[in-house]
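K.L.:
Model the following, please.
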Amino acid sequence: MARLAEYDIEDGDGGAVLTLSGPYLVSTIGALDGELRKIDGPIARVDLSDVTEIDTVGAWIACNIASEHEAEITGASERAQRLLGALEGTGSEQDMRPERLPVWTRVPDAMGEKVYNARSGIVGVVSFLGALLISAGNLIRHPRRFRTVALVKQLELVGVAALPIIGLMSFLIGVVIAQQGAVQLAAFGAETLTVNLVGRITLRELGVLMTAIMVAGRSGSAFAAEIGTMKLTEEIDAMRTIGIAPMEALVIPRIMAAVLMMPLLGFYASCMAIIGGAVVGELMLGIPFWTFLSRIQDVVPTYDVWVGLLKAPVFGLIVALAGCYNGMQVKGNSEEVGRRTTLSVVAAIFAVIVLDAFFAVFFTKVGWA
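P.N.:
Below you'll find the predicted structure:
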């Protein structure tokens, strides 16, 4: 069994003597380092005569102790003397931590750096859109290259497979809107206006908006993860090598699927929310279920339906672009896949909400309020 490094403190002529013994190597002094740092008493001399082996780490510890206690090093072997000589003058009492700038300086600096670095993201998005338009033009010129099977598969994944979760979410949202709206309207004796509230807010705003958020979290993240993994495993490079354009094979079918399915999913979500509101009307307000549904046709203007249907494909385009773009930007390691997937969801939801606010102002200005 290898001997471990040891130390001993004895009183000697002129003060305490710290005697180091055994091998002072990086592999043997790990447990001893903490104890040596805790020595408080003044040390007059550090004796290395009993040290059997020593390396740079051991010499640094001896040198550090001697410097801290202003002690003399004695008994050093020839090798120890060479190492101690090499370490002489390397110590520094300067504060190694960088100066911390005040918050009113750090925050603007950080924000400015982020804004400055955003230029590369803008250039990347513009380049991606340009490549997408070129690929779409090539498919229009050569329609036989369009991958119908890939589009149908994505239609199933984005649309059909999402029906249960979107239906349940929308139904519960309709229940919440009707219940909370009825409670507030009851103070004015206007519980019957719950029909107007549920119908207009779901068909015009929440149906499409909540669907876009759900699609961003479900399909947008899947687009980024799938394409990002293919980019990381060099499958996309292999596709280019054999003459397959990744934009045509991977990106365009996903974008088309999201654009085509969002109006259908948005209308379906609005219908499920109205059904949820009708259930609350039957149970809480005494409004018969079928009467609630028929009343929707009278109180909801037709343009509310068109507002929702016009916003839906734009939201689908934003969600698909965010997912595919971030997937194509993956490089380096697997951690980048997770980061880009998260970024795609955040960017898509943020863009959808901002666009929804612009649409609300626009349709109000044109008289569809």
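
K.L.:
going forward, measure contacts and count neighbours with C-alpha atoms only.
P.N.:
OK.

K.L.:
Tell me how far the helix or strand harbouring T52 lies from the chain's centre.
P.N.:
Using DSSP states H and E, T52 maps to strand 43-54. On the basis of C-alpha atoms, centre = their mean, to the nearest Å, strand 43-54 sits 54 Å off its chain's mean C-alpha point.

K.L.:
Just want the angle from the helix or strand following that strand to strand 43-54.
P.N.:
Moving toward the C-terminus from strand 43-54, the next helix or strand (DSSP H and E) is helix 56-69. Comparing the axes of helix 56-69 and strand 43-54 via axes from the mean of the first three to the mean of the last three C-alpha atoms, to 10 degrees yields an angle of 180 degrees.

K.L.:
Let's see this one next, to set against the first:
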Amino acid sequence: MSATADFSATGDDGVVRFTGDLSLARLGSLPDRLAAHGGRVSRIDLSGIDRLDTIGAWVVHRFAAKHDAPVEGLGEDDRYLFAQVEHADQAVATRPATVTPFKRVLGEVGMAVSTATRTMYGLLGFLGATALAFVDIARHPRRFRFNSVVHELEAVGVSALGIVGLMSFLIGMVIAQQGAVQLRQFGAEVFTINLVGRLTLREMGVLMTAIMVAGRSGSAFAAQIGTMKLTEEIDALRTIGVSPMEALVVPRTIAAILLMPLLGFYASVIALIGGGLLTWATLDIPPVTFIQRIREVVPITDLFIGLIKAPVFGAIIAVAGCFQGMLVEGDAEQVGRRTTAAVVQAIFLVIVLDAFFAVFFTWIGWN
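P.N.:
Next up is the predicted model:
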């Protein structure tokens, strides 16, 4: 059995030598005797110890720190342990520092701005990588994954027809109902048709479809790619020489770009049907008159505006979803966070771009 830990101070040179087993089970009254030691300590010699554990190293370290004395005589392993104990001897605040509300709000705003800037910078880089992937596929057509694109076309477009149609039908009815109520005050109920036609084809049809696709398909893109990232399937693709951008991102982006104009046009037509039925029921305007009035008051440029915006919205939704999915790392909680971020980011960018398009088309005279 190892001896109990002990120490001795020799001569007037202030050298303190420790002997025995410096472990928790053998320390005994050593900490109390060290605390009572009042002599001069010039250095501490541990060459005579049999064993050293974390508690023993901590006792010696505090004694050495108290007397500002160097520790000598340790082997390589014990020296590493002692260094870790020294590094861990840091003051810990029992309470967080008091921060004024103004500084806290200012810090949160700064953090949000910094995060948004980094995210936008990363999104632009990812958009560039997606464009390069399209270029590589154009140079090597055999790498184009037709089956994947068809699968994504079904997921993004065909499966969304029901919910997009229902949403558009109800929106058309709401626009017609609210327009009729407000215009009735001026005896101009007939202009409800103008409101439904222009607002649906120019803005609401494509915008609401983009928001629906962002919530439905953009989140699915982020969740699917994020899960693949966690299960290391993306690393496996790289290992076998397959580019994740070409295999995962490009098919989804193509599907969103191709389907958004079709979904937007479909949503606009369904919204017109909903608005027409409500004007027929509440304003006694027959469908024939409604259609004729639509043809008279809605310029073809409104349809072109919707069809021009739609593929841009689709590309933004797909890129944002795939980008957030690629950022997943660590644990499954990240999948949920990145999925939420993908939806928020896509909807935000869609609305910003819609505002830009509104100003641009007004500037070029497409009023």
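
K.L.:
TM-score of the superposition?
P.N.:
Overlay of the two chains. TM-score (TM-score structural alignment, normalised by the length of structure 2): 0.73; 282 aligned residues with a C-alpha RMSD of 2.2 Å.

K.L.:
re the thing from before, tell me the helices and strands packed up against the strand holding T52 of structure 1.
P.N.:
On a contact count with 3 or more C-alpha pairs under 8 Å, 6 or more residues apart in numbering; DSSP states H and E, strand 43-54 of structure 1 meets strand 15-24, helix 56-69, strand 72-74.

K.L.:
Looking at those, which one is packed in the most?
P.N.:
strand 15-24 (a mean of 20; mean count of other C-alpha atoms under 10 Å).

K.L.:
which residue numbers in structure 2 go with the helix or strand just after that one?
P.N.:
Counting by DSSP H and E, the next helix or strand C-terminal to strand 15-24 of structure 1 is helix 30-37. Following TM-score structural alignment, helix 30-37 of structure 1 has no partner segment in structure 2.

K.L.:
Same check on stretch 293-311 of structure 1?
P.N.:
So stretch 293-311 of structure 1 sits over residues 291-309 in structure 2, by TM-score structural alignment.

K.L.:
Any buried residues in the matching stretch, and which?
P.N.:
Residues of stretch 291-309 of structure 2 classed as buried: 293-294, 298-299, 302-303, 305-307, 309 (neighbour count, 16 or more other C-alpha atoms under 10 Å).

K.L.:
can you give me the helices in the stretch 251-367 of structure 2?
P.N.:
With DSSP state H, counting those that start in this stretch, the ranges of helices along the stretch 251-367 of structure 2 come out as 287-297, 300-326, 333-363.

K.L.:
Can you tell me which of those is packed in deepest?
P.N.:
The stretch of the helices of the stretch 251-367 of structure 2 with the highest mean neighbour count (mean count of other C-alpha under 10 Å) is helix 300-326, at a mean of 24.

K.L.:
now the angle between helix 333-363 and that one, please.
P.N.:
Going by the same axes, to 10 degrees, helix 300-326 of structure 2 makes 160 degrees with helix 333-363.

K.L.:
Which secondary structure elements does helix 300-326 of structure 2 sit against?
P.N.:
helix 101-139, helix 205-213, helix 219-230, helix 250-283, helix 333-363.

K.L.:
Can I get these in CSV including distance to A36 of structure 2?
P.N.:
CSV is the format used below for these (distance: least, C-alpha to C-alpha, whole Å):
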stretch, distance to A36 of structure 2
helix 101-139, 47
helix 205-213, 74
helix 219-230, 57
helix 250-283, 74
helix 333-363, 53
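
K.L.:
deepest of those, which one?
P.N.:
helix 205-213 (a mean of 25).

K.L.:
and it, which stretch of structure 1?
P.N.:
Using TM-score structural alignment, helix 205-213 of structure 2 pairs with 207-215 in structure 1.

K.L.:
Which residue numbers in structure 1 does the longest strand along structure 2 align to?
P.N.:
Secondary structure assigned by DSSP state E gives strand 43-52 as the longest strand of structure 2. Aligned by TM-score structural alignment, strand 43-52 of structure 2 falls on no residue of structure 1.

K.L.:
related to what we said a few turns ago, mean deviation, the match of helix 205-213 of structure 2 versus structure 2?
P.N.:
In the superposition against structure 2, stretch 207-215 of structure 1 averages 0.2 Å from its aligned positions (mean C-alpha distance after the TM-score superposition for structure 1).

K.L.:
Centre of the chain to that stretch, how far?
P.N.:
The answer for stretch 207-215 of structure 1 is 20 Å, by C-alpha atoms, centre = their mean.

K.L.:
thinking again about what came up before, next, the distance between the ends of the match of stretch 293-311 of structure 1.
P.N.:
Across stretch 291-309 of structure 2, the terminal residues are separated by 24 Å (C-alpha to C-alpha, to the nearest Å).

K.L.:
ok, back up a step: turn the helices of the stretch 251-367 of structure 2 into TSV, columns for distance to Y80 of structure 2.
P.N.:
Below are those laid out as TSV (distance: least, C-alpha to C-alpha, whole Å):
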stretch	distance to Y80 of structure 2
helix 287-297	83
helix 300-326	39
helix 333-363	36
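
K.L.:
among the ones you listed, which is nearest E152 of structure 2?
P.N.:
Taking C-alpha to C-alpha, helix 300-326 is the member of the helices of the stretch 251-367 of structure 2 nearest to E152 of structure 2, at 10.9 Å.

K.L.:
ok, average deviation of that closest one from structure 1?
P.N.:
Helix 300-326 of structure 2 sits 0.6 Å off on average (mean C-alpha distance after the TM-score superposition for structure 1).

K.L.:
and the angle for that helix with helix 101-139?
P.N.:
100 degrees.

K.L.:
How much space separates the residue lying closest to M208 of structure 2 once chain neighbours are set aside from G218 of structure 2?
P.N.:
Once flanking residues are discounted, M208 of structure 2 sits nearest to S168: 7.8 Å by C-alpha to C-alpha, 6 or more residues apart in numbering. Using C-alpha to C-alpha, S168 of structure 2 is found at 19 Å from G218 of structure 2.
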